[in-house]
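Visitor: no sequence on this one, just coordinates:
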């Protein structure tokens, strides 16, 4: 195993997943852990006017992503507890499940580790969870941690 993709959203479950990925990384030593945060940007952010020009929001997207993503990445890296040279961070923008699966495919990761949000069975049937979507579409094994 060479690459583990740790998907994080800063939740308690994703921090539990980070600790698990950290244990795997420590045991395997030569493995690289990629910490991926996906910024789910509302569709309104992509708005265009009647001439096809992008509408500029009050807060630029990169600033908004930095404000939300950086603290989450710091907290996740701390929970990992691995040496700096073993960890890589990545930020993507889009629908979380799709971005996680696409990134895993592109980087040819060996394992995806992520937290479960613990949705109730009825709510999960209606909306579906990110972890469920990743589990069913990932190109590699997926470890879901509660």
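Guide: Happy to help now that I have it. Just so it is clear, the structure is predicted and the values come from calculations on it, not from any experiment.
Visitor: From now on I want contacts and neighbour counts done on CA atoms only, so please keep to that.
Guide: Will do.
Visitor: Relative to residue 17, how far out is residue 47?
Guide: 35 Å (Cα to Cα, to the nearest Å).
Visitor: Use this one as the comparison:
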């Protein structure tokens, strides 16, 4: 495993997925990580107002700071962060393919509406659009003892 893409929205399920990502980075010392935050784009435009744009940029900066200085600080030099606008499931799938990711990791219940299969709508969309393997971490998941 060389490249991991971790899509996060800073939700509780993403917090648990972060723990799994940490375990993967420990297990594969040469793997790099891209932390991806996607702002949903409405009607082909960026957020409706400068205020919402500012909030989204602030959220990304918080995630970037936590990723580099808290969550994955011991993996310095192996972690990068990116903020993208668009339809989250499609953007996550496209970014993973374009970056040559070996695995996408994301939480199973985020801030979106749940679908009938009880995964989050974004994780459900990624499962069906990605050409890269996807690991959906459910809200009550435990980090495995071995990978």
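Guide: Right, received. Where do you want to start? Just so it is clear, the model here is predicted, and its values are computed rather than measured.
Visitor: Which one's more surrounded, residue 47 and residue 17 of structure 1?
Guide: Between residue 47 of structure 1 and residue 17, residue 17 has the larger neighbour count (other Cα atoms under 10 Å), namely 26 against 14.
Visitor: The closest residue to residue 13 of structure 1 other than its chain neighbours and residue 7 of structure 1, how far apart?
Guide: Among residues not flanking residue 13 of structure 1 along the chain, residue 115 sits closest, at 4.6 Å (Cα to Cα, 6 or more residues apart in numbering). Per Cα to Cα, residue 115 of structure 1 is found 8 Å from residue 7 of structure 1.
Visitor: joint contacts of the two?
Guide: Common neighbours of residue 115 of structure 1 and residue 7 (criterion: Cα atoms under 8 Å, 6 or more residues apart in numbering): residue 14.
Visitor: how about the helices in structure 2?
Guide: 12-27, 50-66, 88-98, 121-129 (DSSP state H).
Visitor: And those: which comes nearest residue 76 of structure 2?
Guide: Closest to residue 76 of structure 2 of the helices of structure 2, according to Cα to Cα: helix 12-27, at 11.2 Å.
Visitor: Which strands and helices lie in contact with the closest one?
Guide: With contacts defined as 3 or more Cα pairs under 8 Å, 6 or more residues apart in numbering; DSSP states H and E, helix 12-27 of structure 2 has these neighbours: strand 3-7, strand 103-107, strand 134-137.
Visitor: Is it possible to get JSON lines of these that adds distance to residue 124 of structure 2 and mean neighbour count?
Guide: Listed next are the helices and strands packed on helix 12-27 of structure 2 as JSON lines, based on distance: least, Cα to Cα, whole Å; neighbours: other Cα atoms under 10 Å:
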{"stretch": "strand 3-7", "distance to residue 124 of structure 2": "13", "mean neighbour count": "25"}
{"stretch": "strand 103-107", "distance to residue 124 of structure 2": "10", "mean neighbour count": "25"}
{"stretch": "strand 134-137", "distance to residue 124 of structure 2": "9", "mean neighbour count": "21"}
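Visitor: Determine which of those strands approaches residue 53 of structure 2 most closely.
Guide: strand 3-7 (19.2 Å).
Visitor: contacting residues around residue 145 of structure 1?
Guide: Contacts of residue 145 of structure 1 (Cα under 8 Å, 6+ apart): 13-14, 16-17, 20, 113-116.
Visitor: Is it possible to get TSV of the helices and strands packed on helix 12-27 of structure 2 that adds distance to residue 31 of structure 2?
Guide: As requested, the helices and strands packed on helix 12-27 of structure 2 are exported to TSV (distance: least, Cα to Cα, whole Å):
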stretch	distance to residue 31 of structure 2
strand 3-7	5
strand 103-107	11
strand 134-137	16
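Visitor: out of those, nearest to residue 72 of structure 2?
Guide: strand 3-7 (11.7 Å).
Visitor: measure the residue nearest to residue 13 of structure 1 to residue 9 of structure 1 for me?
Guide: 9 Å.
Visitor: just residue 114 of structure 1 next, same as before
Guide: 9 Å.
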